[in-house]
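>>> this one's structure only:
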């Protein structure tokens, strides 16, 4: 066996290459990419074995592998590999189990879930990052979810040697990992080998922006794709956007005051896979039932950390992500949908039945200049691209613009044209986009489906025939049911909204009560199931 290094962005091998060696990851991070369009199959960290399948079968590489960070590898050639299998039967058994697990993942049809981080590196981006204070607060919050070891340059002792950073600091991390669930590595721009070690070893990098002056000598390329944490000082309302383009962060967290605790606690829940998310469907006025569901969940002490939605669910979810409470959301809905009627500006239907000006004004009043990046709760919404038929997700940018694209029923409301895409109601392709939230693997997901109600009432004699807007809305929601995403939620709540018409916004109070009752029943049933399993 021999050692080798791979720089961030470099290819270890490509699909179709000869499989004459296998590798063990000693430090760093790699991604396994497959066709089409080099989609990510999985990520690999310290201790992972790769390339063994081609050695066992004698075939070529079945996927491509590229370094996400500077990576150190142990390389084993074919001769040594065959000798290892011959002399150590337990190695052969372990490899068989590993390959079987990979095959199960590849044939399951689901996308890879982001692995939960064990090693978390904290890196400052500017002089206002307050790293020590932030690290202590995060250590305290993470301790609610497992044992935590905080390691910084002082603990490492500056024990530099001519060997690699892994050889110098690896034993320290191994000792910490043996008796803790989370190892938090704290570094700064001047830590040299310790900083390099932290970036190589981290399962998750938190790059901290505090709005201060830039740090000299900071190589931001090494932090590309990391998580961005923006610290907002008291009285500020917007995050520092200097790094969003440069880093292309995988996630953005907003921490308004590290010592206050609520935002740090939410960050800790997301890092530990304990953050409850809620996914909200469309459904027009029926989506008002989601207000009642949210009200009941919060009353039961359930912290909602992540929000996703399509159609009317994007509207309700956007207000929830801004930390509006159920009463405030209901008041806003009463004012906007019952008093003002944003769907009331009818026009000759060249492209849509309404002009959309009232709708845009309503979204501007509700969300103002809010940016998704600044929201206390993680938020996304989805719109359907009529060109490709795909669901387009909005995870950053203007909240009002994102919601406008997601809540634009085709024919009823004008189509949004952005970046060459024709965007309309996200309910068409993402009735319940659970998978899009589940991919980050941050915790349980509650899905609220308010679309269909009680279908037994449909078509009975004496039933009032719905108007043209109602007909269009129902037709598109029927199509959207085939667009439900692959993964199932931890809990599905389906309010029986059959008595509420799609455009009967005056039934706000009734829909809200239906949502409350549906949530109570679902939570009671879930509790009974848990007790039965125990």
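Good, I have the coordinates. Since the model is a prediction, treat every value here as computed from it, not as a measurement. Numbers count the residues shown, from 1 in each chain.
>>> For the rest of this, base every contact and every neighbour count on C-alpha atoms.
Will do.
>>> how far does stretch 286-306 stretch from start to finish?
With C-alpha to C-alpha, to the nearest Å as the measure, the first residue of stretch 286-306 is 22 Å from its last.
>>> Only the buried residues of it, if you could.
Going by neighbour count (16 or more other C-alpha atoms under 10 Å), the buried part of stretch 286-306 is 286-297, 304-306.
>>> Of those, which is the nearest to residue 103?
Taking C-alpha to C-alpha as the measure, residue 306 is the one of the buried residues of stretch 286-306 closest to residue 103, at 31.0 Å.
>>> Below is an additional structure, to be compared with the one above:
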């Protein structure tokens, strides 16, 4: 559907959108006279990949999703476009076919400007071309860094999941937390029934002009009203009380049976656990009948509850990536301490190799002190993790490190963690990075720390051979970009110069292991300046991903490099020193980058405002 929009209103809208924001009010009025208005129903296609383009579109209200087929039957989402954003700019500069398809996620209104009108504009005002170029460059930059645009979330449908009966309390708590970031209103069936003359879509448009967030509360007794909410939603939250039955309700069954998922807003399952709950439980039962729906575990009355969900919906989630590094990974605990002192709450966490251990503790809701105590008790207090055996497969049998990890993580599964978590291992069978996002936590971490030659490989459920994640990806920022939530990515990279002791290593490469052993235990010889086999294997396992780590660093918003080069890769005895090194470095980096962080990520500004209250 198309038509002529109101000229003054259109000019006001375009004044805040690139590439039109550089134009004078008079020029905007002229341009507004040349545009047409488009109306899309949910699921309607605006642009098809491969077709010739002749127009740029500006979203007045609603939400669009861009996707490519990329040789696959299943389309790959490359971004979302929300109110106040534009799409299709390349058509104004070239005759190239459209690079992606775009369709409406919800009922949407747009304005369309064709190429001829834009060329007339830049002939009189070249600044419009400069602004357009800036917009395209920014979009290409996101593409290079594999960072999809997500668009602002304005409208949120809140529905009951399973046999949960009341979502009003959850909606009220979420509204309170979102109010710290901007204006919020809630809309229920009763309010809409009070003004039957106005269509719901018109009411939502009016509310979007007044509020930053609109929470629309579904009613299981009124499927028609609930579908109205879904049709106007940028995001759908399925609210579940952890103790209730996970059996699908009729609305959920209908939503999940919908064949075309690209035509609907993203759905998230939010499971609310009691304040006294130490760890989530039974989450797999909720996920079983809701494939493809991301799950968030919230604990009532804590930082692990609605404050985190509000940050995620606001696009201010803190995503933390921890690299491997053997014993040097103990410095991660110090970085966590600095983040806690700066009141920066982690919302999504992932890691490789030793970084997966600290990441797992963070995902369990542990603070830095608890993490240190657990590491001391289970990983360091029970002796070396290397229980030596006949070195046919590895130096270690692997039983002790398994016992240490089970002691640390118990029978916790990744599904039953407070924070979204992943870790990576290296799949030798297929020569690819294996991302662990489900199953027993200790097993995932065991795969991620399987240093080749030191610990035996792990067999995956599919029968593949898995070894240390650092072999292929020691700093999985790219995985976080795909798996994390909108917001800054913080990365801790423990890479350091090659500083292995080699003074006593002969030039001819001939070394007697027996002689080295005698020197090690002889009171008349100084410590041998020669790397041990475990250290050599660990360094070998991580050296291959050094270059990729540097590349992935550039995709993070803030990178920490604790100076751990003076610490041996297998010396776990210096835990306090390593924690202190990580802490001092991270505290200094946060202080040094505070101004930049404030400008780039309002979350850190919220942190500073909170510390002043």
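Good, I have the coordinates. Bear in mind that the values here come from a model prediction, so they are computed numbers and not experimental data.
>>> May I ask which two of the buried residues of stretch 286-306 of structure 1 are separated the most?
Of all pairs drawn from the buried residues of stretch 286-306 of structure 1, the one with the largest separation by C-alpha to C-alpha is 286 and 305; the distance is 23.5 Å.
>>> what's the burial count for residue 521 of structure 2?
Using other C-alpha atoms under 10 Å, residue 521 of structure 2 is surrounded by 11 other residues.
>>> List the contacts of the residue nearest the centre of structure 1.
Per C-alpha atoms, centre = their mean, the C-alpha nearest to the average position across structure 1 is that of residue 440, at 4.3 Å. In this structure, residue 440 of structure 1 makes contact with 113, 114, 115, judged by C-alpha atoms under 8 Å, 6 or more residues apart in numbering.
>>> Show the buried residues in those.
Burial of the contacts of residue 440 of structure 1 was assessed by neighbour count (16+ other C-alpha under 10 Å); the buried members are residue 115.
>>> so can I have JSON lines of the contacts of residue 440 of structure 1 showing distance to residue 73 of structure 1 and secondary structure?
Rendered in JSON lines, the data for the contacts of residue 440 of structure 1 read as follows (distance: C-alpha to C-alpha, whole Å; DSSP: H, G, I helix; E, B strand; the rest coil):
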{"residue": "113", "distance to residue 73 of structure 1": "24", "secondary structure": "coil"}
{"residue": "114", "distance to residue 73 of structure 1": "22", "secondary structure": "coil"}
{"residue": "115", "distance to residue 73 of structure 1": "20", "secondary structure": "coil"}
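>>> and which of the contacts of residue 440 of structure 1 is nearest to residue 435 of structure 1?
In terms of C-alpha to C-alpha, no member of the contacts of residue 440 of structure 1 lies closer to residue 435 of structure 1 than residue 113, at 9.6 Å.
>>> Pretty sure the closest one sits against residue 438.
Yes. Assessed by C-alpha atoms under 8 Å, residue 113 of structure 1 is found in contact with residue 438 at 7.2 Å.
>>> For residue 548 of structure 2, the count of nearby residues, please.
The burial count assigned to residue 548 of structure 2 is 14, neighbours taken as other C-alpha under 10 Å.
>>> How about the residue in structure 1 that it lines up against: what's its closest non-neighbour residue?
Aligned counterpart of residue 548 of structure 2 in structure 1: residue 483 (TM-score structural alignment). The shortest distance from residue 483 of structure 1 to any residue other than its chain neighbours is 4.5 Å, reached at residue 429 (C-alpha to C-alpha, 6 or more residues apart in numbering).
>>> State the distance from the one you found to residue 410 of structure 1.
Applying C-alpha to C-alpha, one obtains 13 Å for the distance of residue 429 of structure 1 from residue 410 of structure 1.
>>> Which one's more surrounded, the two?
Between residue 429 of structure 1 and residue 410, counted using other C-alpha under 10 Å, residue 429 has the larger neighbour count: 26 against 20.
>>> So what does the more buried one match up with in structure 2?
Matched across to structure 2, residue 429 of structure 1 falls on residue 472, judged by TM-score structural alignment.
>>> Tell me which residue of structure 1 matches up with residue 228 of structure 2.
Checking TM-score structural alignment: residue 228 of structure 2 goes with residue 197.
>>> show me the contacts for the spatially closest residue to that match that is not a sequence neighbour.
The spatially closest residue to residue 197 of structure 1, leaving aside those adjacent along the chain, is residue 165, at 5.4 Å (C-alpha to C-alpha, 6+ apart). Counting by C-alpha under 8 Å, 6+ apart, residue 165 of structure 1 touches 193, 194, 196, 197.
>>> can you list the residues you listed in JSON lines and add neighbour count and distance to residue 20 of structure 1?
JSON lines is the format used below for those (neighbours: other C-alpha atoms under 10 Å; distance: C-alpha to C-alpha, whole Å):
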{"residue": "193", "neighbour count": "19", "distance to residue 20 of structure 1": "32"}
{"residue": "194", "neighbour count": "25", "distance to residue 20 of structure 1": "34"}
{"residue": "196", "neighbour count": "18", "distance to residue 20 of structure 1": "30"}
{"residue": "197", "neighbour count": "24", "distance to residue 20 of structure 1": "29"}
